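**Student:** Show me the folded form of this:
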Amino acid sequence: MKGRHVTGTVVLDSSLTPGARLLPVALQAVRFRGGFWEARVDLVRQVTLRQQHDQLVATGRIANFHRAAGAIGGEFNGRYYNDSDVYKWVEAASFSLATHPDPELEHRLESVVSAIASAQQPDGYLNTYFMFDLAADRWADLTNKHEMYCAGHLIQAAIAHHRATGRRTLLDVSIRLADHICTTFGPTARRGTDGHQEIELAMVELFRETRDRRYLDEAVFLLEMRGQQPPVVGGSPYHQDHLPVREQSEAVGHAVRLTYLACALADVAMETGDKGFGVAAHALWASAFERKAYVTAEYRAPADEPSRISRFSLG
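**Tutor:** So this is what the prediction gives:
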């Protein structure tokens, strides 16, 4: 298929995707002129991103990377998934800079990118929680510890940074991490996937960014690991691990994980033409947003029993 040209920075690049019906719209092609959205976008750009960065520093999330690199001592700060908050900020700051150059924000961003890059291990592994005394526990608890989830957010942040700035520092970090995952988990390696979906989306987008088919194949493998026997992430509806993904049609379990799963199914279906993935994605959408969403379009798992299977239930 010939590429369809898009000028500018895009969030999701479907310009070479065989099953995509629409071209992505570049961020630079969109302008808010007054009203509800312009005020809120300006607030995020001018205030929120800076306050978020201040909090990443104050809570030790940035320091975790310096500690992992051996630049400072001390204990790990926060929860085992804290790295993902840093990566989400990098993604947001990068896309903001794509449309609104800001030297001060760019300086903050590049200092964070440098800290992340310094923490990567020689084999490509990168997760600041599993360092030093916890290094032996890497990939030991796929159900709960969010290692691939954090990796997925790093990959998406790296793609955003590359598309917005043209710099490869973080993209190269993400490629080494993705290669480590592909070597560790796969048809000829270890069975496994993550209890919290996200890595699948990231692998598809890394394929789109690099055109390296290994990453798309890895996304397919990670999706197909769900619902297997014996289960690799607990086998519960909470983790959408109760059935093979092609057989899932009811939105159940953790709501964020479910939406990440459905988006990954749609992405892979568009790239590969896999009708089973496409049918499942449409079914999960219908279940979540036609029968389990509020009038505000909010979808979430029922608070009292997040894994229950019910056609009409609100969280």
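**Student:** From now on I want contacts and neighbour counts done on CA atoms only, so please keep to that.
**Tutor:** Noted.
**Student:** Any figure for the gap between the residue lying closest to residue 238 once chain neighbours are set aside and residue 37?
**Tutor:** Leaving aside its sequence neighbours, residue 238 sits nearest to residue 253 (Cα to Cα, 6 or more residues apart in numbering; 3.7 Å). To residue 37, residue 253 is 32 Å away according to Cα to Cα, to the nearest Å.
**Student:** In terms of neighbours, single out the busier of the two.
**Tutor:** More neighbours surround residue 253 than the other of residue 253 and residue 37, with 23 against 12 (other Cα atoms under 10 Å).
**Student:** For the comparison step, fold the sequence that follows:
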Amino acid sequence: PNGRWENVRDRHELYCAGHLMEAAVAHYRATGKKHFLDSLCKFADHIDSRFGRDEGKVRGYPGHEEIELALVKLYHATGNGRYRDLASFFIRERGEVPYFFQEEARGRGEANGDFFGTIERMKHWQAHAPIIDQQEAVGHAVRAGYFYAGAVDIAREQGDIVLLDACKRLWTNIATSKLYITGGTGARYEGEAFGDTYELPSESAYAETCAAIAFILFSHRLLQVDLDAKYADEMERALYNGMISGVSLDGRNFFYVNPLSYTTVPGEKKRHQRNTNRRQEWFGCACCPNNLSRLIASIGSFAYSIDDAQDTIAVHLFIESKVNLELGATGTEVIITQETAYPWNGDVAITMSVEKNARFSMLLRIPGWCNHHEININDEKVDAAIVNGYARLERAWRDGDLISFHMDMPVARIHANPRVAELHGRVAITRGPIVYCIEGADNGKDLQQLLLPASSALQVDTEPSRLGGMPCITARGYRSRIKPSAINALYTDIEGELVPEIIRFIPYHAWGNRKPGDMLVWIRECMVCFPP
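**Tutor:** Coordinates of the predicted model:
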């Protein structure tokens, strides 16, 4: 067709090719059949013939990153190093001067071609500088997450410490100043982009479902090269909150964006079109539903990892599961059966099955939210050394050995860094990895009027008829009301009143599954409240 590869900045040819390659690899791994894989190898060969540094090739890269991850997977499935090298080219060429998107626009005769050569504009595509020189996460949050994840893949494959350090620097920038408490990323509707440092608005948050997924992929890849629980903690935060909130409890409807506050406004004129309190059946740009399906189907691959060199098996996520693993160094076959009701309680039972006694280490993640835990093996308490957030259990394992792992899971009050201006005087409620919110279905309208005293007890409340029996939280609080004499005044010197009220919190990911209404994560907190 005419126009092929002439506008890789705006058209998603390479992005779609990447997803199709990932599908082909998944199909091959699931079925052993190669017809789909072989077709996509031909497609990858074609792309490799068009892009690169060799004479006659285009020194370009995709406008929407994703193919970088897919090419590495294709390399692992086929052993063809050209696919890995092409991914490396796309990662390393981005940000080089002259800017490819500027040259491409000029070639198409676009009058504003020079506009796409400005550094600020190029930040949208993370193409303003080579990745090793980038200091903060900028631009489109989904593209960025895929780009950084692909860069970790290449750093790992090529042993590039400089590239890996750049990825860690960018991850830290997100996790310490640009990440929502739900694990969402992307503060701005404009450009679906990261905001400035500590720019984390609640009502206008974009926090696209795909951006949470991209951050999960980024965190998981760093976890594979640097076994540090901080990566698994943030991966889990996004999984149980800002990612899974993107799908309704019955799996039929979807959120594109995931704000942390929703206030009903007549006419809905103040919001961008995707900010809604009703999940949609589908979207014209339907990336999020498919991405959710893909991630949920592959969740098992995030739960465990093996380090053959160290003879270790690491447990990253606590999920009811059964997995067959083989330690490559010794050829030891291990079957791990995990039984748990996590994240609703902190008890995990892990049964070890081995054909013969074998010495290796089991590493259990101690979540960052957990202040007290206990580990027993065959009903005997063990004091395990904790390194980088993982408890190390090294022993000669026998068939039937049982690890009982308990994590205290109290309700916690979380406060934001004071540099997040919008969240001054507000508190979020969590329990384990779950972030909670208040919703109109339980608390009526005008949620901004509610106040939670700092001294108020937070009680776990399980009601089978509410949200399938999910643990909810209740507390005594107040609603601030305007006195009738001042009801029509925009400003007044007449003091309001505080009315006692029971406040009910539900898991954030479950909001919007009942009657449409308001929602709020960060509730106003009062240090001292005096009842009327």
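**Student:** returning to that earlier point: didn't the residue nearest to residue 238 of the first structure look like it was pressed against residue 240?
**Tutor:** Yes - between residue 253 of the first structure and residue 240 a contact is recorded at 6.4 Å, counting by Cα atoms under 8 Å.
**Student:** just the helices in the stretch 101-250 of the first structure please.
**Tutor:** 103-118, 147-165, 169-184, 199-210, 213-224 (DSSP state H, counting those that start in this stretch).
**Student:** Dump those helices into TSV; add mean neighbour count and distance to residue 92 of the first structure as well.
**Tutor:** Shown next, in TSV, are the helices of the stretch 101-250 of the first structure (neighbours: other Cα atoms under 10 Å; distance: least, Cα to Cα, whole Å):
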stretch	mean neighbour count	distance to residue 92 of the first structure
helix 103-118	17	10
helix 147-165	25	8
helix 169-184	20	14
helix 199-210	24	15
helix 213-224	21	23
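**Student:** closest one to residue 294 of the first structure among those?
**Tutor:** With Cα to Cα as the criterion, residue 294 of the first structure lies closest to helix 199-210 of the helices of the stretch 101-250 of the first structure, at 25.4 Å.
**Student:** Onto which residues of the second structure does that closest one map?
**Tutor:** Under TM-score structural alignment, helix 199-210 of the first structure corresponds to residues 67-78 of the second structure.
**Student:** how much does that stretch stray from the first structure?
**Tutor:** Mean deviation of stretch 67-78 of the second structure from its aligned counterpart in the first structure after superposition (mean Cα distance after the TM-score superposition for the first structure): 0.8 Å.
**Student:** Tell me how far residue 233 of the first structure lies from residue 299 of the first structure.
**Tutor:** For residue 233 of the first structure, the distance to residue 299 of the first structure - Cα to Cα - is 23 Å.
**Student:** Which of these two has more residues huddled nearby?
**Tutor:** Between residue 233 of the first structure and residue 299, counted using other Cα under 10 Å, the more crowded position is residue 233 (23 against 19).
**Student:** residues contacting the closest residue to the more buried one other than its chain neighbours?
**Tutor:** With Cα to Cα, 6+ apart as the criterion, residue 233 of the first structure has its nearest non-adjacent residue at 4.5 Å, and that residue is residue 143. The neighbours of residue 143 of the first structure, taking Cα atoms under 8 Å, 6 or more residues apart in numbering as the test, are 194, 195, 196, 232, 233, 234.
**Student:** so how many other residues sit close to the third one?
**Tutor:** Spelled out, that is residue 196 of the first structure. Neighbour tally, residue 196 of the first structure, other Cα under 10 Å: 25.
**Student:** So it sits against residue 240, correct?
**Tutor:** No - in this structure residue 196 of the first structure lies outside contact range of residue 240 using Cα under 8 Å: 9.3 Å.
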